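here you go, sequence then predicted model.
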Amino acid sequence: MSDGDTFAGFHVWLTENLRREDLDVETLARQANMSARNFSRVYKQKTGRSPAKALEVFRLEAARRLLEDSDRSICQIASACGFGDEERMRVTFQRHLAISPRDYRTRFSR
């Protein structure tokens, strides 16, 4: 199995498990059947992002979709996407998008 295949399957698993707050490099590496050190190195080499940054982006994208397409509360979305709480989600939105989740929903909800 090539690295691309490994990470394609891994990304599906990651998307399905975003809610888990216990996701760390060791857990992600186990899922990809690699040591943590090798996983971090190979993942960054193949994707251009560290595993931690990738996880943050996957969570951000999932939260964006839910803010646009659902009536769930921001607290529920933060939990569903594995942020743990609204504040952590807000900080992530500010860092990546320079907008709060509440303002994002107002601007982009359908």
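Sure thing, it's come through. Numbers count the residues shown, from 1 in each chain.

going by C-alpha atoms from here, please, whenever you check contacts or count neighbours.
Will do.

which elements pack onto the lengthiest helix in the chain?
Longest helix in the chain by number of residues (criterion: DSSP state H): helix 51-69. Here helix 51-69 touches helix 3-16, helix 25-31, helix 36-47, helix 74-80, helix 86-97, helix 101-108, going by 3 or more CA pairs under 8 Å, 6 or more residues apart in numbering; DSSP states H and E.

residues of the fourth one that come out buried?
Along helix 74-80, the positions that meet the burial threshold by neighbour count (16 or more other CA atoms under 10 Å) are 74, 77-80.

got another, please set it beside the one above:
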Amino acid sequence: MARAAAVSPRHLTRLFHTELGTTPARWVEQVRLDHAQQLLLDGHRVTSAAHNSGFGTDETLRRAFDRHHGITPTAYRQRFTTTGILQAPAPMKPTTRRHTAGPESSPETT
């Protein structure tokens, strides 16, 4: 990352600390974790989420989840997939109010 930004590794670390309040390694892990979380919620298996988010192995992903959330990736998926389903908006019910036409919807104004 430092080479791509054309700065020294130490300067990159200072920039990350100043701008983001973290280290480059922690930032990369958080980006990967965010991606893995979304993959899990989209229905990917733990192995697939680990591989596609850059963690490489189930164990590496599990350790990152434990560090950041205190739960396993499988428990995360079960907990938040269920929450998402329960929090889905209810279907709209038909209204029984009668609509009265105002001047903007009157046939004479067209």
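On my side now, so go ahead. All values derive from a computational prediction rather than experimental measurement.

related to what we said a few turns ago, most packed of the helices and strands packed on helix 51-69 of structure 1?
helix 74-80 (a mean of 20; mean count of other CA atoms under 10 Å).

mean per-residue distance, it versus structure 2.
Superposed on structure 2, helix 74-80 of structure 1 shows a mean distance of 0.6 Å to its aligned residues (mean CA distance after the TM-score superposition for structure 1).

who's in contact with that helix?
Helix 74-80 of structure 1 is contacted from outside by 18-19, 63, 66-67, 84-86, 89, 101-102, using CA atoms under 8 Å, 6 or more residues apart in numbering.

read off where that helix ends up in structure 2.
The aligned range for helix 74-80 of structure 1 in structure 2 is 46-52, by TM-score structural alignment.

now do the longest helix of structure 1 against helix 36-47, angle only.
60 degrees (axes from the mean of the first three to the mean of the last three CA atoms, to 10 degrees).

contacting residues around helix 51-69 of structure 1?
14-15, 18, 24-25, 28, 40, 43-44, 72, 74, 77-78, 81-83, 89, 92-93, 101, 104-105, 108-110.

if we can go back for a sec, make a markdown table out of the helices and strands packed on helix 51-69 of structure 1 and add distance to residue 54 of structure 1.
Below are these laid out as a markdown table (distance: least, CA to CA, whole Å):
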| stretch | distance to residue 54 of structure 1 |
| --- | --- |
| helix 3-16 | 10 |
| helix 25-31 | 11 |
| helix 36-47 | 9 |
| helix 74-80 | 17 |
| helix 86-97 | 12 |
| helix 101-108 | 19 |
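
which one of the contacts of helix 74-80 of structure 1 sits closest to residue 8 of structure 1?
Nearest to residue 8 of structure 1 out of these is residue 18 (CA to CA; 15.5 Å).

now which residue in structure 2 aligns to the closest one?
Under TM-score structural alignment, residue 18 of structure 1 pairs with no residue in structure 2.

compute the first-to-last residue distance for stretch 38-55 of structure 2.
End-to-end distance of stretch 38-55 of structure 2: 14 Å, with CA to CA, to the nearest Å as the criterion.

OK, contacts around the aligned partner of residue 76 of structure 2 in structure 1?
Aligning on TM-score structural alignment places residue 76 of structure 2 opposite residue 104 in structure 1. For residue 104 of structure 1, the contacting residues are 64, 67, by CA under 8 Å, 6+ apart.
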